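Q: Structure for the following, please:
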Amino acid sequence: MGIKVLIVEDEIKIASLMESFLQTEGYDCLTAMDGKTALQLFAKHKPDIVILDWMLPQMSGLDTCTQLRQLGSPGIIMVTAKSEETDKIVGLEMGADDYLTKPFSLRELSARIRSLLRRMNRNDNDRSDSVLRRGDLTIYEDSLQVFKGSEELHLTPTEFKLLHLLASRPGRVYTRMQLLQHAFEEEFIIDERTVDSHISKLRKKIESDSRGSDYIKTVYGFGYRFGAEHED
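A: Just a heads-up that it's a prediction; the model follows:
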């Protein structure tokens, strides 16, 4: 089975071009013209990557993105004509992993998919420990799964990379730039403030305290660290 890509685009010509090109690149493609159909296809086929248009009929791309995150943890690339930085940040805060502005080349789309797949890679042979246990969190590195007790948490690839890095070295302080470079790699450069948004969303998923002070600690004026008291 190849990598499955779900294309969510209401402009038939654009959707057809993306599908044809990505199929020649070796991807298995599904196409939806609206958010409701996209959610149905995702629930049935569990694609690895979702290319999601911002402007969709009936249900917006942002709303679709939010619901996709409730169903699983695909890599999501938001595609839109909106080019303002604030729009980009909103898309990322709603759960997108990358952001592509129209018009774009199909080669750039392919490069973004490859970059995102690298961040989602489940078979990194350079890593020595595939399971981390921190308090009531269990982090499975190979499958990108996180459990709190017996409940599986649905994290985005970016959230997983941030959590794994912090939890790998409890007590060590990481700057926002270090976290940014680790989570997004060199190919996708965004404002350091975006790290705060991802940390905030991650905290809501893993913390028992709504103030977010249980696992991930803020080191004011510097960055973040994982509480050393949770090291097993």
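
Q: rest of the way, CA atoms for contacts and neighbours
A: Fine.

Q: How about residue 36: what's its closest non-neighbour residue?
A: Leaving aside its chain neighbours, residue 36 sits nearest to residue 59 (7.1 Å; criterion: CA to CA, 6 or more residues apart in numbering).

Q: Contacts only, for the one you found.
A: If you count contacts by CA atoms under 8 Å, 6 or more residues apart in numbering, residue 59 has them with 34-36.

Q: Now do the helix or strand that contains residue 178: everything it contacts.
A: Taking DSSP states H and E as the criterion, residue 178 maps to helix 176-184. Identification of contacts with helix 176-184 by CA under 8 Å, 6+ apart yields 119, 158, 161-162, 192-193, 195-196, 222-224.

Q: Out of these, which end up buried?
A: Among the contacts of helix 176-184, those buried by neighbour count (16 or more other CA atoms under 10 Å) are 119, 158, 161-162, 195-196, 223-224.

Q: coming back round to it: show me which residues of the helix holding residue 178 are buried.
A: Buried positions in helix 176-184, judged by neighbour count with 16+ other CA under 10 Å: 176, 179-180, 183-184.

Q: all helices for this protein, in order.
A: Along the chain, the stretches classed as helices by DSSP state H are 12-24, 35-45, 61-71, 85-93, 106-119, 157-168, 176-184, 193-206.

Q: Counting by contacts, list what the fourth one packs against.
A: When you say that, I think you mean helix 85-93. For helix 85-93, the elements it packs on are strand 98-101, helix 193-206, judged by 3 or more CA pairs under 8 Å, 6 or more residues apart in numbering; DSSP states H and E.

Q: JSON lines for the buried ones among the contacts of helix 176-184, including distance to residue 1?
A: What follows is these, written out as JSON lines (distance: CA to CA, whole Å):
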{"residue": "119", "distance to residue 1": "20"}
{"residue": "158", "distance to residue 1": "24"}
{"residue": "161", "distance to residue 1": "25"}
{"residue": "162", "distance to residue 1": "29"}
{"residue": "195", "distance to residue 1": "34"}
{"residue": "196", "distance to residue 1": "36"}
{"residue": "223", "distance to residue 1": "41"}
{"residue": "224", "distance to residue 1": "39"}
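
Q: So which of those residues is the closest to residue 217?
A: Nearest to residue 217 among the buried ones among the contacts of helix 176-184 is residue 224, at 5.6 Å by CA to CA.

Q: one more to put side by side:
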Amino acid sequence: MMEEKKKLMIIDDDVDFVKDLSRLLRTKGYQVVSVTNSKEALQAIYKEDPDLILLDIMMPGIDGWNICTKVREFSSVPIIMITAKDTVDDKVRGLEIGADDYVTKPFEFEELALRIRNWLARAEKQPYIKKETVCKIGNLKVDLAKGEVLKKGVRLKLSRRERTLLFYLIRNRGITIPHEQILSVVWGEEWKDDKQVLKSYINRVRRKIEDDPSHPRYIISERGIGYRFENVPPEPD
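A: Sure, this is the predicted structure:
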């Protein structure tokens, strides 16, 4: 029986860019649907139910920020932002509102294809749960929409970068994410080799969420590979 093609959706008002990218993605064996009018994006997502979304930010009508925020109200489908906005603040904002990855234009197609393949593979291993905005993990209660983390009912004070890092790990819990990928997504491509920065922030987050940071049960290190957020069963309130 032939395997069903994965469906990708491109949301971008640049018609020529959409046409070229669609053609290239089809050569990789994907089914591709596109939306060039951002006002039709949410309706198209409901109708097409894509396996992954490639989303531009700067569009007339409804911008990518708003589309991403609204999608996260009903779905955890992987979203990769594709945009010319390449500041760290833009990347952090995208991740904080629920995007899974961030690629700046211009980009190498093969790199994008690899990221798409990796996100689809993760979704296969851990199916995305629709409408997940609040999750309970161990003695933590995490509100992804509000950006809040409670530990035993007490709200934790997290810096913007700490929160972005933690939410990125939580959205991919149960999966070991390579150091380079975490750094590239949370800090930017130019930081992808700075493992010491990542280690420092991991330690900061551990001190806030772990009962015993020296023996963590949430953020687990895989030596030489990366970090994994364990899907610890929720504790009774």
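
Q: if we can go back for a sec, any idea which of the helices of the first structure is most buried?
A: A comparison of those by mean neighbour count, using mean count of other CA atoms under 10 Å, puts helix 157-168 on top with a mean of 21.

Q: can you state the direction angle for that one and helix 193-206?
A: Angle between the axes of helix 157-168 of the first structure and helix 193-206 is 80 degrees (criterion: axes from the mean of the first three to the mean of the last three CA atoms, to 10 degrees).

Q: Report the inter-axis angle for helix 157-168 of the first structure versus helix 176-184.
A: Using the same axes, to 10 degrees: helix 157-168 of the first structure against helix 176-184 is 120 degrees.

Q: just how off-centre is helix 157-168 of the first structure within its chain?
A: Per CA atoms, centre = their mean, to the nearest Å, the displacement of helix 157-168 of the first structure from the mean C-alpha position of its chain is 11 Å.

Q: That helix vs helix 106-119, what angle?
A: Orientation check (the same axes, to 10 degrees): helix 157-168 of the first structure against helix 106-119 gives 30 degrees.

Q: Which other helices and strands does helix 157-168 of the first structure contact?
A: Applying 3+ CA pairs under 8 Å, 6+ apart, we find helix 157-168 of the first structure packed against helix 106-119, strand 131-134, helix 176-184, helix 193-206, strand 223-226.

Q: how about a cut-off of 7 Å?
A: Judged by 3 or more CA pairs under 7 Å, 6 or more residues apart in numbering; DSSP states H and E, helix 157-168 of the first structure is in contact with helix 176-184, strand 223-226.

Q: could these go into a markdown table alongside distance to residue 131 of the first structure?
A: Below are these laid out as a markdown table (distance: least, CA to CA, whole Å):
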| stretch | distance to residue 131 of the first structure |
| --- | --- |
| helix 176-184 | 19 |
| strand 223-226 | 16 |
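
Q: of all the ones you listed, which lies closest to residue 103 of the first structure?
A: helix 176-184 (22.4 Å).

Q: how much distance is there from the helix or strand harbouring residue 203 of the second structure to the middle of the chain?
A: Element membership of residue 203 of the second structure, judged by DSSP H and E, is helix 195-209. Put simply, helix 195-209 of the second structure sits 19 Å off its chain's centre (CA atoms, centre = their mean).

Q: So for the second structure, the centremost residue is which one?
A: Against the mean C-alpha coordinate of the second structure, by CA atoms, centre = their mean, the closest residue is residue 100 at 1.4 Å.

Q: quick one: the counterpart of that one in the first structure and residue 83 of the first structure, what's the gap?
A: Using TM-score structural alignment, the equivalent of residue 100 of the second structure in the first structure is residue 97. For residue 97 of the first structure, the distance to residue 83 of the first structure equals 16 Å [CA to CA, to the nearest Å].

Q: any idea which of the contacts of residue 59 of the first structure is closest to residue 204 of the first structure?
A: residue 35 (25.2 Å).

Q: Output the helices of the first structure in CSV; the columns should cover distance to residue 132 of the first structure.
A: Formatted as CSV, the helices of the first structure follow (distance: least, CA to CA, whole Å):
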stretch, distance to residue 132 of the first structure
helix 12-24, 36
helix 35-45, 29
helix 61-71, 23
helix 85-93, 26
helix 106-119, 18
helix 157-168, 7
helix 176-184, 18
helix 193-206, 14
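
Q: Out of those helices, which is closest to residue 3 of the first structure?
A: Comparing those by CA to CA, helix 106-119 comes nearest, at 9.3 Å.

Q: In the second structure, which residues correspond to the closest one?
A: The aligned range for helix 106-119 of the first structure in the second structure is 109-122, by TM-score structural alignment.

Q: List of residues touching that stretch?
A: Residues outside stretch 109-122 of the second structure that contact it (CA atoms under 7 Å, 6 or more residues apart in numbering): residue 78.

Q: With the first structure overlaid, how far apart is that stretch on average?
A: Comparing stretch 109-122 of the second structure with its match in the first structure after superposition yields a mean distance of 1.6 Å (mean CA distance after the TM-score superposition for the first structure).

Q: overlap between the contacts of residue 59 of the first structure and the second structure?
A: With both residues aligned by TM-score structural alignment, their matches' CA atoms under 8 Å, the contacts of the contacts of residue 59 of the first structure that the second structure also has are 35-36.

Q: Could you point out the member of the contacts of residue 59 of the first structure that lies closest to residue 69 of the first structure?
A: Of all the contacts of residue 59 of the first structure, residue 35 has the smallest distance to residue 69 of the first structure: 13.1 Å, by CA to CA.

Q: aligned partner of that closest one in the second structure?
A: Under TM-score structural alignment, residue 35 of the first structure pairs with residue 38 in the second structure.

Q: returning to that earlier point: now for the buried ones among the contacts of helix 176-184 of the first structure: which two are most distant?
A: Farthest pair in these (CA to CA) is 119 and 223. Separation: 21.7 Å.

Q: returning to that earlier point: tabulate the helices and strands packed on helix 85-93 of the first structure (a markdown table), appending distance to residue 18 of the first structure.
A: Output for those, formatted as a markdown table (distance: least, CA to CA, whole Å):
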| stretch | distance to residue 18 of the first structure |
| --- | --- |
| strand 98-101 | 13 |
| helix 193-206 | 28 |
